[in-house]
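Novice: I would like the atomic coordinates for the input below:
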Amino acid sequence: LYIDDDPALRRLVSKEFERHGYSVQLAATGEEGLRRLRAGGIDVVALDHYMPGQDGLQTLASIRADPDAPPVVYVTGSEEGRVAIAALKAGAADYVIKDVGGEFLALLRVAIEGALAQAKLQREKEEAEAEVRATRDRFEALAAERAVLLREVNHRVGNSLQLVSSFLLMQSDMSHDAHVKGALASAYGRVLAIAQVHKRLYTSDDVRTVALDSYLHALVADIGASAAAGNGWLSLAADPVAVDPDRAVAVGVIVTELIINVMKHAYPSGKGPVRVALHAPSGSDIRLCVE
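Specialist: Have a look, this model is predicted:
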């Protein structure tokens, strides 16, 4: 769209650009140009400064008020550098100075081609950013859905294992065979160790790690509650340590086996203090003690 009140220059610009493959729309005033813009289908605007009624800067402001407006190349007189600067500050993509040497049309074509290329790059940049945002939103939604699913799986598995451990404990209490009772007690402890890991996972925001100190506190409390040795016989002192779930299960099974062995061999009567300690003297080493 070329907006200029000079009819001869409008015809000249139209012929020149149509010769180079452009489809040119013409407007004699700023108001007429704005009406044509509102009709749509305009890729770039060349806008003259001096026009009757609404001048170029006023028209430029109206064009730029539309967030989807096409780029504007501002056309000024040869002595109007100050006006060109004002147009650039107002949002023009480029400016061309009318001259008497015949370079105006060539310079205008170069400026328009540059404005079109710049607008294309800007659109591609915005589309790429929008795709990045959409991908990030999809990833966050999938991650949230996966976290909910993992918590639900851990919750169901944990509940099932708690139920199995309760059956084992009940069966152990019903048996009068010492060997059977011992085997069931060992199985109970192992199942309980795994169940506590799943319980920690479904109550945690991070399913990649387990707080080993909190896990052992819950495990020791469950073992202590299930034994008939009275209160206060089993204690734990643990430093804050985070490990992966598989390692937590291994540590839990080891602690359970050691406690059962202590109860079986150190205290044949089933009574006596047992102390569990977990210390992390350095960032990579963990020391576990059951005594």
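
Novice: C-alpha only now, for contacts and for neighbours.
Specialist: Fine.

Novice: after the helix or strand hosting Lys15 comes which helix or strand?
Specialist: In this structure, Lys15 sits in helix 7-19 according to DSSP states H and E. Where DSSP H and E defines the elements, the next helix or strand beyond helix 7-19 is strand 26-27.

Novice: relative to the whole chain's centre, how far out is that following strand?
Specialist: 48 Å (Cα atoms, centre = their mean, to the nearest Å).

Novice: so which elements touch that strand?
Specialist: Judged by 3 or more Cα pairs under 8 Å, 6 or more residues apart in numbering; DSSP states H and E, the packing partners of strand 26-27 are strand 2-3, helix 30-39.

Novice: show me what the first one is packed against.
Specialist: Under the contact definition 3+ Cα pairs under 8 Å, 6+ apart, strand 2-3 sits against helix 7-19, strand 26-27, strand 45-48.

Novice: for the longest one, buried residues please.
Specialist: When neighbours are counted by 16 or more other Cα atoms under 10 Å, the buried residues of helix 7-19 are found to be Arg10, Val13, Ser14, Glu16, Phe17.

Novice: and which of these is nearest to Ile194?
Specialist: Relative to Ile194, the closest of these is Phe17; by Cα to Cα it sits at 77.7 Å.

Novice: hmm, back to that, residues making contact with the helix holding Lys15?
Specialist: Tyr2, Ile3, Asp4, Ser23, Val24, Gln25, Leu26, Ala28, Leu105, Arg109 (Cα atoms under 8 Å, 6 or more residues apart in numbering).

Novice: the structure of the following sequence is requested for comparison with the preceding one:
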Amino acid sequence: MALGRVLYIDDDPALRRLVGKEFERHGYIVQLAATGDEGLRHLRAGGIDVVALDHYMPGQDGLQTLASIRADPDPPPVVYVTGSEEGRVAIAALKAGATDYVLKDVGGEFLALLRVAIEGALAQADLRREKEEAEAEVRAARDRFEALAAERAVLLREVNHRVGNSLQLVSTFLLMQSDMSDEPHVKAALASAYGRVLAIAQVHKRLYTSDDVRTVALDNYLHALVVDIGASAAGANGWLSLAADPVAIDPDRAVAVGVIVTELIINAMKHAYPRGEGPVRVALHAPAGNSVCLCVEDDGLGSRLPPAEGSTGLGQLIIEAMAVKLGAVVTVHARDPGTRVVVDFMKAEAKRLVD
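Specialist: Prediction:
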């Protein structure tokens, strides 16, 4: 098997024959050219792995030929050969793109040095080719990953869209059933269920309208949730308000926060103002760091109100369950008038902060 295909360009016929025999003896396939134009014709016919190029030639000299070689789309490495001992020639060749250079006038070592230079040029070309192939594989793998990630994001948005629509439909059915019932306890239970389903549906709506399906803008989510809950209360007008700092959170934790807010608003609606409506304020604060403070407060009866007849305590159980899911601390402040509930939690779970 040939070690490589060498093109040697030199106007000295004796030296051309000598180089050809020497390299063929060492296992190379050699093509010879007397001028730069002839060498370029050989080169553009294809199959050349490395070029050895003399500097002094009639017509087009070595540097001009080198420039033509380097202008090709995928040029082979070039070893520059010169009989001049002036460093300017070698430097000019290297600047023009030559891989290495060899001087002719070094006694009987010229052929050995030329062979070493050509072996080095071929080795560099192999390394460059392997590097380019590896980089191409990395780019192809990255492109495949990005395409899969984009496809996955589209599928997730589609799933969230369908889930959100289904939950919105369920919540509408619950609200319709509540409106049609004449039993106060049934109406209250269905209205509570409506609010819980709505809290989850809003998360999925946030996800399928977002460019990032991994996080939910909690402030935007709570704003939409408060608007929906406020609009569902008959005759309500501005009784429910929200002040929220920008907070990004993962969808599972957003659901837990939304359910807690919904339950606290429902509790305030049922217990704080038994004779009519009053203000309920929701606030979300995110000071520096990972901590978040959620507050829901009213100006109602607070601790002076006796437990509601027929109350199952389900809302409180749901709040406690969601607080555990969040790793939150829930504090109830009874005031006169009103009640203030504070929920302190972290934007992300502790284990995620270490990642």
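
Novice: just the buried residues of the contacts of helix 7-19 of the first structure.
Specialist: The neighbour count (16+ other Cα under 10 Å) marks Tyr2, Ile3, Asp4, Val24, Leu26, Ala28, Leu105, Arg109 as buried among those.

Novice: residue contacts, the first one?
Specialist: Residues in contact with Tyr2 of the first structure (Cα under 8 Å, 6+ apart) are Arg10, Val13, Val24, Gln25, Leu26, Ala27, Val45, Ala46, Leu47.

Novice: got it, and the fourth one?
Specialist: Neighbour list for Val24 of the first structure: Leu1, Tyr2, Ser14, Phe17, Glu18 [criterion: Cα under 8 Å, 6+ apart].

Novice: please pull up the equivalent of it in the second structure.
Specialist: Matched by sequence alignment, Val24 of the first structure corresponds to Val30 in the second structure.

Novice: could you find the closest non-adjacent residue to that match?
Specialist: Excluding its sequence neighbours, the residue lying closest to Val30 of the second structure (Cα to Cα, 6 or more residues apart in numbering) is Val6, at 4.8 Å.

Novice: what does Asp61 of the second structure align to in the first structure?
Specialist: Counting by sequence alignment, the partner of Asp61 of the second structure is Asp55.

Novice: from Val110 of the first structure, how far out is its match?
Specialist: Distance of Asp55 of the first structure to Val110 of the first structure, given as Cα to Cα, to the nearest Å: 24 Å.

Novice: with neighbour numbers in mind, choose between those two.
Specialist: Asp55 (16 against 13; other Cα atoms under 10 Å).

Novice: so what's the more buried one closest to, chain neighbours aside?
Specialist: Spatial nearest neighbour of Asp55 of the first structure, excluding adjacent residues (Cα to Cα, 6+ apart): His49 at 5.8 Å.

Novice: how many neighbours does that neighbour have?
Specialist: Residues near His49 of the first structure, counting by other Cα under 10 Å, number 24.

Novice: residues in contact with it?
Specialist: Asp55, Gly56, Leu57, Tyr74, Val75, Thr76.

Novice: looking at the first structure, name the residue matched to Gln124 of the second structure.
Specialist: Gln124 of the second structure maps onto Gln118 in the first structure, with residues paired by sequence alignment.

Novice: show me what Asn96 of the first structure aligns to in the second structure.
Specialist: To be clear, residue 96 of the first structure is Val; Asn isn't right here. Match for Val96 of the first structure (sequence alignment): Val102.

Novice: Gly46 is in contact with the residue nearest to Val30 of the second structure, correct?
Specialist: No: Val6 of the second structure sits out of contact with Gly46 when judged by Cα atoms under 8 Å, with a separation of 11.5 Å.

Novice: before I go, just wanted to say thanks for your time.
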